[in-house]
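Asker: Sequence first, predicted coordinates after that:
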Amino acid sequence: MKRLFVILITCILFIGCSKQQILSGNSKESINLQNEEFTNESNRENENKMQMNVKVGDRNFIATLKDNEAVDVLVEMLKETGITIKMSDYAGFEKVGALETNLPTNNQQITTQPGDIMLYQGNQIVLFYGSNTWNYTQIGHINNLSGWQEALGNGDVTITLSLEEKVE
């Protein structure tokens, strides 16, 4: 009787372990499929990223643009010609300049970082060299901040926005 009981328990454990291996295998396959989907999605995002030149005085900076309706409209404008904007200093952490038109907004409460480019009230471009928390629509971010604050300097500056080729 003990022998039969031990054999029965062994069989149950064996069946339980093999089910676990099958589930494990399926889980690994599922994880691999999820990773592949994530990689494909990331590749699609990188393929669609646009870049914009931000010329401040004689310095040129490259910004990676966000994917939203405001950026889509801005890109269409930039396909026709560059946009020159006179920027004024505000509160020692940002430069603000008016566009000649309104862009669609998708405002969110955001804490900005140096290099962020935002849309304020639908018709003002804001370049950050400091930090602020407010409602903005994200436009993009400067890729390399080396010399960014110095280029923006004190007082008013004039910037020119133009399109950069797609990231490969």
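Answerer: Happy to help now that I have it. This is a predicted model, so every value here is computed, not measured.
Asker: C-alpha only now, for contacts and for neighbours.
Answerer: Fine.
Asker: just how off-centre is the longest helix seen in the chain within its chain?
Answerer: For the chain, the helix that runs over the most residues, judged by DSSP state H, is helix 2-48. Relative to its parent chain, helix 2-48 has a centroid offset of 34 Å by CA atoms, centre = their mean, to the nearest Å.
Asker: let's bring in a second model and compare:
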Amino acid sequence: MKLKSLLTVMAVLFVLSFCNAGCGNDNHTAPQDNKNENENTNTNSASKMKITIGTAVFTATLYNNPSAAALRAMLPLTIDMAELNGNEKYYNFPSPLPANASIGGDIKPGDLTLYGGNVLVLFYKSFNTSYSYTKLGYIGNPAGLAAALGNGNVIVKFENK
């Protein structure tokens, strides 16, 4: 029952994020090509972030997009991330970040995303999804990530590298 309630809340947040995006400033321009701006991995402007879970330390590369920039501006950040579905940890921010979601497709361990406008998600298992996420970045070497995250809630520290 608890999982059903959580999924209902996440679905409501997801719908509200679209309502909020649709009611926002119409002063934006559409991309000129098929490249998704969520995944702009221009190495000249990509930045690194350190993620610490207990004694384990991982390095993440943040994408060059407004969502990742908003996350970076919040650093350092120490949060209690909750378990969901045996493949991810998540945290609900009190305020939304900029979002530009696209269909998740193939999720890989170490993918760092935003669900809706305010749910930070760190994946630790591979799978395919039809849910939409805003891509924030990824852990380049996620070996040991699942073990470090463990079962249940976990304290995770994000900081500039």
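Answerer: That came through fine. The model shown is predicted, which means the values in this text are computed figures rather than measured ones.
Asker: Superposed, what's their TM-score?
Answerer: Aligned and superposed, the two chains score 0.69 in TM-score terms (TM-score structural alignment, normalised by the length of the second structure); 118 aligned residues with a CA RMSD of 1.5 Å.
Asker: sorry, back to before: and the longest helix of the first structure, what does it pack onto?
Answerer: Using 3 or more CA pairs under 8 Å, 6 or more residues apart in numbering; DSSP states H and E, no helix or strand is in contact with helix 2-48 of the first structure.
Asker: roughly how far apart are the residue sitting nearest the centre point of the first structure and Glu150 of the first structure?
Answerer: Centroid-nearest residue in the first structure, with CA atoms, centre = their mean: Lys66, separated by 5.3 Å. Here the criterion is CA to CA, to the nearest Å. By it, Lys66 of the first structure lies 25 Å from Glu150 of the first structure.
Asker: What range does the helix or strand following the longest helix of the first structure cover in the second structure?
Answerer: With elements assigned by DSSP states H and E, the helix or strand that comes after helix 2-48 of the first structure is strand 51-56. Aligning strand 51-56 of the first structure against the second structure (TM-score structural alignment) gives residues 48-53.
Asker: How far does the matching stretch sit from its chain's centre?
Answerer: Put simply, stretch 48-53 of the second structure sits 14 Å off its chain's centre (CA atoms, centre = their mean).
Asker: list the contacts for Gly115 of the first structure?
Answerer: Taking CA atoms under 8 Å, 6 or more residues apart in numbering, we find Gly115 of the first structure in contact with Leu127, Phe128, Tyr129, His141, Ile142, Asn143, Leu145, Trp148.
Asker: same thing but 7 Å
Answerer: Listed by CA atoms under 7 Å, 6 or more residues apart in numbering, the contact partners of Gly115 of the first structure are Leu127, Phe128, Tyr129, His141, Ile142, Leu145.
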